[in-house]
Every structure is written in structure tokens, then in C-alpha cells.
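In: Let me see the structure of the following:
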Amino acid sequence: MTSAASRPVRIGVQIAPQHSTYSEIRDTLNTLEELGVDVAFNWDHFYPLSGDAEGTHFEGWSMLAAWAEQTTSIQFGPLVTCNTYRNPDLLADIARTVDHISAKNGAEGRLIFGIGSGWFERDYDEYGYEFGTVGQRLDALAESLPRIESRWAKLNPAPTRKIPVLIGGGGEKKTLRIVAKHADIWHSFADTETLERKLLILRGHCEAIGRDFDDIEISTGTRPHAADSAAQVEALEAQHALGATLFTLGITGPGLDPSPVRDLLAWRDEVNSR
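Out: As a prediction, the model looks like this:
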């Protein structure tokens, strides 16, 4: 496993699959790969999360299969897929297939399997899923991940490699315990002070089950133009000092604009050259 100290900084961009045509999304992904972005994410919802609630929107996993074929080097995945929208064995098979599609020129696949317990009630109501409670959805996630891992072990052909599992969410009693047990990457949108506290809690969960805390890559969200001000650079540096190495910027339509990522890429390159 790569230790936190030796892990390079990576930059992700989440392309919100809303308020855009698919051709705009496809062109933006091409631009991100050409710029040298490390990871492209979408999300797993059925309606816009911001702006016009009835605006255009596309389904996530169909899009990821297209991304797998379209790209050659960038890693990609959902940030995050909702555990309860699909049977976990089927979800494992979908992910394995998308990962194989992304394997090019003899290399391994490039999918990052981001997953969470779900939260957007409209998705559940409109598509006929049982919303339940936060606790019930987290319990379902804890039950599904062993099934997903087991299905990956049974599939023929097998995944191209151990598909990295990213778990999103910051609940300290349940979510971080699930992260300690199953995640290769933990993602949150916490500020620096909150991130520091939650990392201590995550470390405690890892110690309780005998997991090496440093095996988990720490991922966090950042805002557009984050590197334009000294204060934001200071925040990025502070989170990096705590161990965060994957920083993800969200962009959305209308008018998808990938230009803010250039500052983050420059910061990444400067940090990695130290």
C-alpha cells in the first residue's frame, strides 16, 4: 500500500451531469484529460441538485461507461453512487464492466468506485425507492459492501485489479467505521478544523479493527477558483498537512467552465515537486 507520506497530490474535477447537453459534458471531459486532471467524477442522481429543479440531467452509470471508452489515461468514477438505487451484486457487475471498458493498451482499468448511503429524497420518491432513515441507509451500505466485494471475487472475468473503493460522508459513528473497514479513499467536504477532528475519529476506528490508517487516501472537496487567493491556498496547504492528497473541484452547467482547474493543477505540480 502507498503510505500517506509518499502519496502525491491529485486533482479531481466533478462534472455535474445537469444543465448541460451531453456533447458539452463530453467535450469538457476531453479538456480535463488534456489538461492533466487526475480524476473526473460525475454523480449518481436523477434530478439536478442546484439551479432549475426541472433542468436537464443525465443518469450516472451510463455516462461512466461512455467515459470509460472515451478516455485513455484519466481515472474516473461517481462521487458518489447511491447504494440503495441498485441491487449490490448488480452494482458490482456494472462497476466491473465499466472498469474493463476503461482498460486500454494492456493497462489496468481506471474506475474509482465511489459509493455512499444516499440522501436526496426526491430521487427516492420519484423512482420508487424506500427513503427510510439515515441510520437505515447507513446500515444498508454496511450490508452491501461485503456483497459487492464478494461479487467482484466471483465474476468472470474478474476485475482488472482491486477496484479502489471511495466512500463519501462524514458521520462519525457509522460512516467512518464503514470507511475504516472497506474504503481505499475517504471523501468529505469538511473544513480544515472539522477534517482534523474526523481524521482522529477515523484513525480510532482503524485501530479498533486492526486496519492501517495510512492505507486510506484522504479526499476532500474544494471550491472554484480556490487557488486564486492566499487564504484558499493556505486552506489547501493545511488540509494537505493533515494528510489530504485528493482535492476535487466541482463544475456545473449551464456553461461548463473547466478553466478554474488550471490553478489547482499548478498548485498540485508545485507541491509534488517539493
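
In: make it CA atoms for all contacts and neighbour counts henceforth
Out: Fine.

In: And the lengthiest helix in the chain, what does it pack against?
Out: The single longest helix within the chain, with elements called by DSSP state H, is helix 134-154. Applying 3 or more C-alpha pairs under 8 Å, 6 or more residues apart in numbering; DSSP states H and E, we find helix 134-154 packed against helix 88-102, helix 175-182.

In: Which strands and helices lie in contact with the following helix or strand past the first one?
Out: Spelled out, it's helix 88-102. Using DSSP states H and E, the helix or strand that directly follows helix 88-102 along the chain is strand 113-116. Packing contacts for strand 113-116, counted by 3+ C-alpha pairs under 8 Å, 6+ apart, involve strand 75-78, strand 81-82, strand 165-168.

In: Dump the ones you listed to a markdown table, plus distance to Glu69.
Out: Formatted as a markdown table, the entries for the helices and strands packed on strand 113-116 read as follows, by distance: least, C-alpha to C-alpha, whole Å:
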| stretch | distance to Glu69 |
| --- | --- |
| strand 75-78 | 11 |
| strand 81-82 | 19 |
| strand 165-168 | 21 |
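
In: so which of those comes closest to Ile25?
Out: Across those, the minimum distance to Ile25, taken as C-alpha to C-alpha, is reached by strand 75-78, at 13.6 Å.

In: Determine the set of other helices and strands touching the closest one.
Out: In this structure, strand 75-78 makes packing contacts with strand 39-42, helix 60-70, strand 113-116, judged by 3+ C-alpha pairs under 8 Å, 6+ apart.

In: Between the ones you listed, which one is closest to Glu234.
Out: When the helices and strands packed on strand 75-78 are compared by C-alpha to C-alpha, strand 39-42 sits nearest Glu234, at 22.8 Å.

In: To compare with the earlier structure, here is another sequence to fold:
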Amino acid sequence: MNLQDQIDKNKLPRHLAVIMDGNGRWAKQKGLYRSIGHENGTKAVREIVEACAEIHIPFLTLYAFSTENWNRPKLEVELLMKLLVSSLKKEIKTLQKNNIKLNAIGNLDALPKRAFTELHDVMDQTKSNDRMTLTLALSYGSREEITKTIKEISHKVKNNLISPGEIDESVINNHLYTQNLPDVDLLIRTSGEQRISNFLLWQIAYAELYFTETLWPDYTKNHLFEALLNYQNRERRFGKTIEQIKQ
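Out: You can find the predicted model right below:
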């Protein structure tokens, strides 16, 4: 029995998030430019997106470019933005074929004009697709997101649009970039690093974390299926006892 056949389709994460790490190290190990690592990383994106659609995971979020990534060398940032544009153009057929809706979160206004335009064009073309929502976290940082949320809610309190007593989790959720997404159930990070790196800090409050040594360009659907099988063998109690969960 192959790995995919072992997966319980009734116990899949509703929202899977992935920190795609290791493109640069993959290239370095092979004596190649970092740009080659990023280009090969797009192949892994395609395989994982298609695999998630095939097994019916409704929400997939990929950490594509963080707020901190703007501090990388200028040439690398320019390459990543060009790669974003070319990938969006190439993958529109894949998204349409698989009935996948493209979404994006982050400070998108910080993107170069061409990347911003191409991103919104693909989002508009796929907005009616309903098999899966693929979210790209671009120019995204969770601390920036939370700061933005606090400012927006504070402004509403100041203008008597909401009282302090009305602020609860749902109000906060409605001001996050991810307001239309459920909380994350499973977070995967590749490359062996074991940290969150300012990604979806609010949304992963009860997510299961899975770290793998595999570098992102080498990540295949079988690696994904291994992570899902590991996830399905965990007890998710959300602060309750195992006896309460079983009841």
C-alpha cells in the first residue's frame, strides 16, 4: 500500500501551512547559484499544490516572502519578484485545471508594481474556483499583521465604532489578513530549522508542528503524505483531557 492510500481522508487538516525553507542551501550544496535553488523550489510548489488538491485539503497557505526577506541582497530580491511574476503566469493553467482559487496575504502594497498587478490578475481569474484556496504569504510578517490589527481596532474604538468591551477573538480575527481563512491545523517547515519565523503566530495557536530535514526543492508529495500520516497519529486535545475528546 502506498503512502497516499494509508491516509485517512476523514482526518485531514482543513488548513495546512508550509514554511518553504532551504532553496539557498540546496543550491549551495550543489555548487549552484541561489537563484537556481529558488527556481527549483517552484517545482516543489506545483507538486505540493496539486497533491493537496487531489486529496481534498481545502486550504493551503505557503510562506513565499516575508517582511524580513526585503533585507536580503537587492539582486536576490529582484530575482524573487521576477520569479513570482513568471510563476504566476505559468501556473494560471494549473490553478484553473485543478479548480484552485489563488489568495494572498501580507503587505501587498510593498510589492513591485508588476508583481502586484500580475498577482491580482491571477486572483481575479481564479476567484470563482472552489476546490481549494491556495494562499501565498507575500511581504508577510505576523508581528506587522498584529500591529496593523491593533491600530485598526484602536481607530474604531477612538471613533466609537466599537467599545473596548466588545473586543474578543472574533473581532481580532476579522481584522487579520487571514480573516477569510480557518485557523491552521498543521504547520510544516522544511530544511531542518525548527522555528516559526514570524509566520501566522495568532493562527497557529493550536496547530500541530512538523519539521523535516528535507530541503524545499527536494520536497515531494510523498514527504507531504508522511507529514499527514504523522499528523493523523497525534492527539489534538485543544486544552481538554483525552477522556473529554473521546466522549
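
In: Could I get the TM-score for this pair?
Out: Comparing the chains after superposition, counting by TM-score structural alignment, normalised by the length of the second structure, produces a TM-score of 0.44; 181 aligned residues with a C-alpha RMSD of 5.7 Å.

In: so can I have TSV of the helices and strands packed on helix 134-154 of the first structure showing mean neighbour count?
Out: Supplementary listing: those in TSV, determined by neighbours: other C-alpha atoms under 10 Å:
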stretch	mean neighbour count
helix 88-102	21
helix 175-182	22
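
In: Dump these to a markdown table, plus distance to Glu24 of the first structure.
Out: Supplementary listing: those in a markdown table, determined by distance: least, C-alpha to C-alpha, whole Å:
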| stretch | distance to Glu24 of the first structure |
| --- | --- |
| helix 88-102 | 21 |
| helix 175-182 | 34 |
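
In: between the longest helix of the first structure and helix 88-102, how big is the angle?
Out: Between the axes of helix 134-154 of the first structure and helix 88-102, defined by axes from the mean of the first three to the mean of the last three C-alpha atoms, to 10 degrees, the angle is 50 degrees.

In: right, so of the helices and strands packed on strand 75-78 of the first structure, which gets closest to Thr248 of the first structure?
Out: Go through these one by one with C-alpha to C-alpha and the one that ends up closest to Thr248 of the first structure is strand 39-42, at 8.3 Å.

In: Am I right that Leu264 of the first structure is in contact with Ile11?
Out: Yes: when contacts are counted by C-alpha atoms under 8 Å, Leu264 of the first structure is listed as touching Ile11 (7.0 Å).

In: Excluding chain neighbours, what is closest to Glu208 of the second structure?
Out: Nearest in space to Glu208 of the second structure, with sequence neighbours left out and distances taken as C-alpha to C-alpha, 6 or more residues apart in numbering, is Leu186 at 4.7 Å.

In: Any buried residues in the longest strand seen in the first structure, and which?
Out: With DSSP state E applied, the strand covering the greatest number of residues in the first structure is identified as strand 244-251. When neighbours are counted by 16 or more other C-alpha atoms under 10 Å, the buried residues of strand 244-251 of the first structure are found to be Ala244, Thr245, Leu246, Phe247, Thr248, Leu249, Gly250, Ile251.

In: Could you identify the helix or strand that succeeds it?
Out: helix 261-272.

In: For Arg197 of the first structure, pull up the helix or strand it's in.
Out: Secondary structure assignment for Arg197 of the first structure, by DSSP H and E: helix 192-209.

In: That helix relative to strand 244-251, how many degrees between them?
Out: Relative orientation of helix 192-209 of the first structure versus strand 244-251 (the same axes, to 10 degrees): 130 degrees.

In: Show me what helix 192-209 of the first structure is packed against.
Out: Helix 192-209 of the first structure sits against helix 175-182, helix 230-242, with contacts defined as 3+ C-alpha pairs under 8 Å, 6+ apart.

In: Let's have these in CSV, adding distance to Gln75 of the first structure.
Out: CSV is the format used below for these (distance: least, C-alpha to C-alpha, whole Å):
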stretch, distance to Gln75 of the first structure
helix 175-182, 20
helix 230-242, 21
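
In: Show me the one of those that comes nearest Tyr22 of the first structure.
Out: helix 230-242 (31.6 Å).

In: same for the closest one, what does it pack against?
Out: Packed against helix 230-242 of the first structure by the contact rule (3+ C-alpha pairs under 8 Å, 6+ apart) you find helix 192-209.

In: quick one: the helix it packs on to helix 175-182, angle?
Out: Regarding helix 192-209 of the first structure and helix 175-182, their directions subtend 50 degrees when assessed with the same axes, to 10 degrees.

In: Show me what counts as buried in the helix or strand just after helix 192-209 of the first structure.
Out: Later in the chain than helix 192-209 of the first structure, the nearest helix or strand by DSSP H and E is strand 217-222. Neighbour-count burial for strand 217-222 of the first structure flags Glu217, Ile218, Ser219, Thr220, Gly221, Thr222 (criterion: 16+ other C-alpha under 10 Å).
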